[in-house]
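**Student:** Turn this into a model:
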Amino acid sequence: MRYVVYGAGGIGGGIGAELQRHGYEVVLIARGDHLERMRRQGLTLRTPAGSETLPVHAVGHPSEIEFRDDDVVILAMKSQDTEAALEDLYATAGPSVPVLCAQNGVENERRAARRFERVYGTLVFMPATYLEPGVVLVHCDPLRGVLDSGRYPHGTDALLETVCADLEASGFSARPDPAIMRLKYRKLLGNLGNAVQAVCGLDAPVGDLLRALRAEAHACYEAADIDCATAEELDTRVSILRETKIEGEARAGSSTWQSVTRGQGTVETDYLNGEVVLLGALHGVATPANRILQQLAEQGAREGLQPGWMTPDEILDRASPGAGAPPAGGDGAGG
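**Tutor:** Below you'll find the model as predicted:
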């Protein structure tokens, strides 16, 4: 079996590197300086156990790959990039290639299922950092992360059993789960805070804002009758992980914070907080905190505002009854 990892940043690069280190055939799809650095110098994987630079097969587009019957695609790009990636993948690989969505949120599986015959949701718990081209950090040892997967919308199959076994052999905990979306909906509640870090910074007092965001989400889940795993279920599953310091490296913020810090210009908040906003619109639930944060995160990424340009209290004030929409410009931005 060959693994095509589409989106070789922190998560995709870490998964692909560990699969290759353990003897599996891997192709990475990346872009920009990251792709060029990997082509010239390989992919450097830094973990608490040390640093290793791997010669990797890296390409910039699916059309550069001659797809085979034994290929499995692992999607690991940010959700705002999924649609274009699926179009390119479908045009090159066709509808029968298996696709695992190792991504935040719950929208990627829906979009993949419109085109591909075998789609799988993957729960990703993997503390990874990608800030420097050609370098990926995974802050976990000895296991690198939890990568449970299930057939979308539900079920498992023989292929998934093999994929999970390969990931287990590569340093991950990976179990087939026929109801994987229950866990992904639970993880989404945690991901609602990703944009908070991107707007407010890493050290802001965010407790009240996080509670407001999650209260809205819980109300939406109840109104939509969404089957969501309990906090205890998810906590028990990921309790086997041990986040560990990498010598000489600080642990970065959320993936959204990393996107803003790299100056990427876009964030995936539309598919995290925006998922709650959509559910609220469909089921008559007010979601002002998630809506305001979604707008602010997009504004900050678009205008190149670094984390810390607005406080949690300012966001809550804007989400309060009678408050106006966020401004079109960047007032409130700090240094």
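**Student:** hey, let's count contacts and neighbours off CA atoms from now on
**Tutor:** Fine.
**Student:** Can you pull out the residues in contact with stretch 96-115?
**Tutor:** Residues from elsewhere that reach stretch 96-115, judged by C-alpha atoms under 8 Å, 6 or more residues apart in numbering: 69, 71-79, 82-83, 86, 90, 95, 116-124, 147, 149, 152, 181, 184-185, 187-188, 191, 271-272, 275.
**Student:** among those residues, which are in helices?
**Tutor:** Mapping those onto helices (DSSP state H) picks out Thr82, Glu83, Leu86, Tyr90, Met181, Lys184, Tyr185, Lys187, Leu188, Asn191, Glu275.
**Student:** need the residues you listed in JSON lines with neighbour count, can you?
**Tutor:** Output for the ones in helices among the contacts of stretch 96-115, formatted as JSON lines (neighbours: other C-alpha atoms under 10 Å):
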{"residue": "Thr82", "neighbour count": "22"}
{"residue": "Glu83", "neighbour count": "13"}
{"residue": "Leu86", "neighbour count": "21"}
{"residue": "Tyr90", "neighbour count": "16"}
{"residue": "Met181", "neighbour count": "27"}
{"residue": "Lys184", "neighbour count": "23"}
{"residue": "Tyr185", "neighbour count": "21"}
{"residue": "Lys187", "neighbour count": "23"}
{"residue": "Leu188", "neighbour count": "22"}
{"residue": "Asn191", "neighbour count": "20"}
{"residue": "Glu275", "neighbour count": "22"}
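**Student:** before we go on, could you also do this sequence so I can check it against the first one:
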Amino acid sequence: MRYVIIGAGAVGGVIGGRLAGSGHEVVLVARGAHFEALRDHGLRLRVPEGELTHRLPVVDGPAALGELRPDDVLVLAVKTQDSVAALQTWGPAPVAGGGTAAERLPVFCAQNGVEGQRIALRLFRRVYGVCVWLPSTYVEPGVVSAAGSPLTGILHLGRHPHGTDETARLVAADLEKSHFEAPVVADVARWQYAKLLSNLGNALEAVTGPVSDEDALALFRRVRAEGAAVLDAAGIAYASTEEQQAVRGDKVTLVPLDGAPRGGGSSWQSLTRGTGTIEADYLNGEIALLGRLHGVPTPLNELLQHLADTFARERRAAGSMPVAELMRLADAAVVNTR
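**Tutor:** Below is the predicted model:
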């Protein structure tokens, strides 16, 4: 199989680099300065064993590949807000022997949240969810890092909306030869919703900085509890904290990397890069949506969604709002829903 990594940033670049490092055929898809650096200098992957350089084919769209191959596996690793454009670009791409990518090829959605795979299923026949536990960072054009050890990450795989098949098992086997653990599960959404609850803190971190002092931690617990209440009201199952901890154990422990500081998660990185967009609409916004559908107030998640979107749109600095100011806004938001 050949892996086509659509969005070779922090997550996609690390997955692609690790697969390439274990001998698998990989094509990276990128744009702008990142595309140019990958094309000219290769993918530089900073991991605990050092900096690895992989000279891989890199394209900015399907036209550069001509016809796709019947054994291609598409890995969608763009942020969810960029999914529609990416899928509409790759779905009509012709596949050797007839048909299109949307008709014939599997697409694995290696993204936060749960919406990317629903978007994909509107266009692609064969869609797989991936629960991504992969601490990684886009360092600069052409350079990504992953500080996890002894494993780089844990990637639960499964068909969307449910089930497993031979393709998922083959991809999992390749990942497990590439510094990942990749359980194949029939209920991948249960793991993704559990991860979603953790990712509700991404906007909090992006707006105020690392969630470390007691006030920030207390607010995160309230935000997460609000999310859990919504999932319970909607009848959506999710893996418990204890179950997640049992799976993770000490398998992905962060170690310091030279020249690759980890400033924050994916939302923090979006603000730091000044991309102008952020994934809060599909994290905190997912809880807000479900809350409205099931009659559960979600003032804290709505507030974080609004603030994150504002910071991204106005290109404000990551972590620039004092925690005390956010706490004041949070308390006011809760009072206003009563």
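**Student:** Can you pull the TM-score for these?
**Tutor:** For these two chains in superposition, a TM-score of 0.93 is obtained (TM-score structural alignment, normalised by the length of the first structure); 325 aligned residues with a C-alpha RMSD of 1.6 Å.
**Student:** quick one: which of the ones in helices among the contacts of stretch 96-115 of the first structure is nearest to Gly284 of the first structure?
**Tutor:** Gly284 of the first structure lies nearest to Glu275 out of these, by C-alpha to C-alpha, at 13.9 Å.
**Student:** To which residue of the second structure is the closest one aligned?
**Tutor:** In the second structure, the residue paired with Glu275 of the first structure is Glu286, using TM-score structural alignment.
**Student:** how far away is its match from Glu226 of the second structure?
**Tutor:** Taking C-alpha to C-alpha, to the nearest Å as the criterion, Glu286 of the second structure is separated from Glu226 of the second structure by 12 Å.
**Student:** Show me the strands in the stretch 51-200 of the second structure, by range?
**Tutor:** Assigned strands in the stretch 51-200 of the second structure, in chain order: 58-59, 72-76, 106-110, 126-133, 136-140, 143-146, 148-150, 153-159, 180-181 (criterion: DSSP state E, counting those that start in this stretch).
**Student:** Residues touching the second one, excluding its own?
**Tutor:** Right, the one you point to is strand 72-76 of the second structure. Under the criterion C-alpha under 8 Å, 6+ apart, external residues in contact with strand 72-76 of the second structure comprise 1-7, 12, 83, 105-111.
**Student:** Just flag the most distant two among these.
**Tutor:** Met1 and Ser83 (23.0 Å).
**Student:** Make sure Ser259 of the first structure is indeed in a helix.
**Tutor:** Yes - when the secondary structure is assigned by DSSP: H, G, I helix; E, B strand; the rest coil, Ser259 of the first structure falls within a helix.
**Student:** list the contacts for it?
**Tutor:** Taking C-alpha under 8 Å, 6+ apart, we find Ser259 of the first structure in contact with Gly265, Thr266, Val267.
**Student:** what residues are up against the residue mapped onto the first one from the second structure?
**Tutor:** Pointing back at Gly265 of the first structure there. Gly265 of the first structure maps onto Gly276 of the second structure when the alignment is built from TM-score structural alignment. Contact criterion C-alpha under 8 Å, 6+ apart gives Ser270, Ala312, Arg313, Glu314, Arg315 as the residues in contact with Gly276 of the second structure.
**Student:** Now Thr253 of the second structure: which helix or strand?
**Tutor:** Here Thr253 of the second structure is covered by strand 252-254, with elements defined by DSSP states H and E.
**Student:** And that strand, what does it pack against?
**Tutor:** Packed against strand 252-254 of the second structure by the contact rule (3 or more C-alpha pairs under 8 Å, 6 or more residues apart in numbering; DSSP states H and E) you find strand 148-150.
**Student:** start and end residues in the first structure for the strand it packs on, please.
**Tutor:** Residues 140-142 of the first structure are where strand 148-150 of the second structure aligns, with TM-score structural alignment as the criterion.
**Student:** Off-centre distance for the matching stretch?
**Tutor:** In this view, stretch 140-142 of the first structure has its centroid 19 Å away from the chain centroid, taken as C-alpha atoms, centre = their mean, to the nearest Å.
**Student:** Show me where the stretch 201-338 of the second structure has its helices.
**Tutor:** Under the criterion DSSP state H, counting those that start in this stretch, the stretch 201-338 of the second structure contains helices at 201-208, 214-234, 241-248, 266-273, 284-294, 299-313, 323-336.
**Student:** Dump the ones you listed to a markdown table, plus distance to Val185 of the second structure.
**Tutor:** Supplementary listing: the helices of the stretch 201-338 of the second structure in a markdown table, determined by distance: least, C-alpha to C-alpha, whole Å:
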| stretch | distance to Val185 of the second structure |
| --- | --- |
| helix 201-208 | 26 |
| helix 214-234 | 20 |
| helix 241-248 | 13 |
| helix 266-273 | 25 |
| helix 284-294 | 23 |
| helix 299-313 | 29 |
| helix 323-336 | 37 |
